[in-house]
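Undergrad: Just to be clear, the model below is a prediction. Sequence and coordinates:
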Amino acid sequence: MSPLERFERYLAGEQGRAAHTRAAYLADAQLLLDYAGETPLTALTAREIRSYVRQMKLKGHDHRSIARRLSAWRSWFRLLMREAGYVVNPLDGVRAPRAAQKLPRPVAVDEVAGFLEHLDGDAYLELRDRAMFELAYSSGLRVSELVGAELANFRDDGATLLVLGKGGKTRQVPVGQAARVALTRWQAARAGLAQPGETALFVNRLGQRLTTRAVQQRLAAWSDKLGLPDRLHPHRLRHACASHFLQDSQDLRATQELLGHASIATTQVYTRLDFRHLAQVYDSAHPRARAEADEPD
């Protein structure tokens, strides 16, 4: 029985795969045979497999299809090791390529400022939302950090806030002046709203801690009310804080500390955002950027 026939029997019998799934897996197995050519399966190494992955990427295959093929090949070799005496699985240690990181659409400073300035009103919802979104933008908070903020965690007369980030790590973030003004107004309203013993900085109409979903819904509602072309969401405010801070400071390490990133590689996405902004400005402003630049007389 050939390796391919073994795989087909395994998928249909032991695995009980549907016909279309079997067809896809067998096509993936045949692709490996095509790549291998005259090289027997028993002689394949992880180096060859990685070479095939590079070939697939060059041919435009996306990360999902490559990951599926690697999974099919891995299952096939496990079967062959179990039933056909194969000694090595060349897929061990071979990882699928990561998905290309999508950059968030940059939000201009004026766009954020205009949005925040229009969060007016003296009702508790308006006061809370203005304070909440001013703080999110001021300090680059994740939505989980926003709803997890405690009233007692302000330091230095409200100039800094202790937040609980990912992995249970705490960090102290600065709070901007506009956010401090909004927070002062909100805390006066909160005093008559929060349930006894409630420690959350931001509470709902029942006086209880807000949920992340509630924050997302409020930001979406404000986006619709103000007629924004693109809905804002909490993470876009965090992105805006990071990119604006980095543009002015040019300090990647400080941006990493502000956001609470474990790795600076995560923070480096904002340098790519800056470059994209630079490229857009260059294309619109530099006289030699246009395809049909005026020739000198």
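TA: Nice, I can see it. Numbering: from 1, shown residues only.

Undergrad: Please make it C-alpha for all contacts and neighbour counts, starting now.
TA: Noted.

Undergrad: Quickly note the distance from A214 to D129.
TA: Distance from A214 to D129, counting by Cα to Cα, to the nearest Å: 11 Å.

Undergrad: more crowded one of those two?
TA: Neighbours were counted for A214 and for D129 using other Cα atoms under 10 Å; D129 has more, 22 against 12.

Undergrad: Tell me the helices and strands packed up against the helix or strand hosting the more buried one.
TA: Using DSSP states H and E, D129 sits within helix 124-139. Counting contacts by 3 or more Cα pairs under 8 Å, 6 or more residues apart in numbering; DSSP states H and E, helix 124-139 is packed against helix 109-117, helix 143-148, strand 170-174, helix 177-190, helix 234-249.

Undergrad: can we see that at 7 Å?
TA: helix 177-190, helix 234-249 (3 or more Cα pairs under 7 Å, 6 or more residues apart in numbering; DSSP states H and E).

Undergrad: Quick one: closest of these to L103.
TA: helix 234-249 (9.9 Å; Cα to Cα).

Undergrad: Check which helices and strands that closest one sits against.
TA: Using 3+ Cα pairs under 7 Å, 6+ apart: helix 234-249 touches helix 124-139, helix 252-259.

Undergrad: Comparison target below:
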Amino acid sequence: MSLLDLQKLATGLSRTWAGFLRDWDRSLRAGNYPETTRYNYLLAAAQLGRYLGESSPDPDADDAADDPCAVTRGHVEAFQAWMIDTRSASTALNKHKGLQQFFKWLLIDEQAIDRNPMDRVRQPKTPRKLIPVLRTEDTSKVLDACKGKAFANLRDEALIRLLSNSGGRLSEVGNLLVADVDLHTESVHFHGKGAKDRRVRFGPKTARALSRYLRARDKHKGAGLPQLWLAERGAAALTPNGIKIRLKRLGQAAGVPDLHAHRWRHTFAHEWKRAGGDTGDLMLLLGWTSEDMPRHYGASAAAERAQETQARLGIGERV
């Protein structure tokens, strides 16, 4: 995170809060935390500080608004409830996790507080929803929308096939370098969360699409750039955010609403579990370390298997 971004996050905070955020960011960078993780952590702490100074109904919140070392459990719980009311339970949960790390740092690393105000603050309960997966026909529609020999057509087909075939995160696929793709072994080197790298194989259709794109890329103005994905015009990389926007437009053109990269990741896990694939292997392929993730991602597959079994058994249909 740049100094400018950090100053923007600290807007409206006291000098003490801003100083702690600066020092925490340095500690996170020293720990090699990904930039997105650092930003989310720092944002949670900054939002708590601004809430205490601007929105807290607690008349005793002034000290905490000036110094995070004065934050109490009550302040955190009020902030969490406010987040649920003004945003959502899932957003409040993300803030809870960020604040856990912030006050843990203040307690253990900085030794600035004697007691963690997060102790006994419950995580917000969030509704567990079945994630909608992309059917094969949906992906086919999106690929049809990419048909053509122009640079953008070849790039988009390679991108979509890789997302669908690998189950990679948007950040992993979007930040690939040319050097990360090995067409000889038909594999790609993903740089995952928490500096956890892994190599994932892809199939012949994806290999063919990547090969065609790379040939077109060699003739592009940005051919000398290290990034795999290039913008259609000029010598510039196509960023993960640019890919996100592009996928949304392709989804609209193909008649597939709410299209985003993560849906292919859910679909990958869904199809793996439907086919009876090993959970440990799935965790390795998708870069997971917690078994909660395959349970969460596999819920839609479990529901579909139950429905298929129900239809096959025909309970109540024989009378």
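TA: Received the coordinates, thanks. Model, not experiment: these values are computed from the prediction.

Undergrad: what's the TM-score here?
TA: Once superposed, the chains reach a TM-score of 0.64 (TM-score structural alignment, normalised by the length of structure 1), with 220 aligned residues with a Cα RMSD of 3.3 Å.

Undergrad: follow-up on the earlier one: would you tell me which one of the helices and strands packed on helix 124-139 of structure 1 is buried the most?
TA: Stretch with highest mean neighbour count among these: helix 234-249 (a mean of 20; mean count of other Cα atoms under 10 Å).

Undergrad: Mean distance between that helix and structure 2 after superposition?
TA: On superposition with structure 2, the mean distance recorded for helix 234-249 of structure 1 (mean Cα distance after the TM-score superposition for structure 1) is 1.7 Å.

Undergrad: contacts for that helix?
TA: 106-107, 136-138, 140-143, 216, 252, 255, 270, 274 (Cα atoms under 7 Å, 6 or more residues apart in numbering).

Undergrad: Kindly report the same for stretch 153-168 of structure 2.
TA: With Cα under 7 Å, 6+ apart as the test, stretch 153-168 of structure 2 has contacts from 143, 146-147, 200, 202, 206, 209-210, 212-213, 261, 264-265, 268, 286.

Undergrad: what does that stretch correspond to over in structure 1?
TA: Taken onto structure 1 by TM-score structural alignment, stretch 153-168 of structure 2 occupies residues 126-141 there.

Undergrad: The residue lying closest to N116 of structure 2 once chain neighbours are set aside is in what secondary structure piece?
TA: In space, and not counting its chain neighbours, N116 of structure 2 is closest to F103: 6.0 Å by Cα to Cα, 6 or more residues apart in numbering. F103 of structure 2 is located in helix 89-104, with elements delineated by DSSP H and E.

Undergrad: What is that helix packed up against?
TA: Taking 3+ Cα pairs under 7 Å, 6+ apart as contact, the helices and strands that helix 89-104 of structure 2 lies on are helix 35-54, helix 73-86.

Undergrad: and those helices, which is most packed in?
TA: Stretch with highest mean neighbour count among these: helix 35-54 (a mean of 20; mean count of other Cα under 10 Å).

Undergrad: could you check the angle helix 89-104 makes with that one?
TA: 90 degrees (axes from the mean of the first three to the mean of the last three Cα atoms, to 10 degrees).

Undergrad: before we move on, the earlier item: biggest separation within the contacts of stretch 153-168 of structure 2, which pair?
TA: Farthest pair in the contacts of stretch 153-168 of structure 2, by Cα to Cα: K147 and L286, 28.5 Å.

Undergrad: of the two, who's got more company?
TA: Shown here are K147 of structure 2 and L286; by other Cα under 10 Å, L286 has more neighbours (21 against 13).

Undergrad: so what corresponds to the more buried one in structure 1?
TA: L286 of structure 2 maps onto L259 in structure 1, with residues paired by TM-score structural alignment.

Undergrad: if I look at the closest residue to its match other than its chain neighbours, how far off is E111 of structure 1?
TA: In space, L259 of structure 1 comes closest to G140 once its chain neighbours are excluded; the distance is 5.9 Å by Cα to Cα, 6+ apart. According to Cα to Cα, G140 of structure 1 and E111 of structure 1 sit 16 Å apart.

Undergrad: Between these two, which has more neighbouring residues?
TA: G140 (29 against 11).

Undergrad: Aligned to H244 of structure 1, what sits in structure 2?
TA: By TM-score structural alignment, H244 of structure 1 lines up with E271.

Undergrad: so can I have CSV of the helices and strands packed on helix 124-139 of structure 1 showing distance to P287 of structure 1?
TA: Below are these laid out as CSV (distance: least, Cα to Cα, whole Å):
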stretch, distance to P287 of structure 1
helix 177-190, 39
helix 234-249, 24
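
Undergrad: Indicate which one of those helices is closest to R74 of structure 1.
TA: helix 234-249 (36.9 Å).

Undergrad: Over in structure 1, tell me which residue corresponds to E308 of structure 2.
TA: Using TM-score structural alignment, E308 of structure 2 pairs with V281 in structure 1.

Undergrad: again with E186 of structure 2
TA: Under TM-score structural alignment, E186 of structure 2 pairs with A159 in structure 1.

Undergrad: This completes my enquiry, with thanks.
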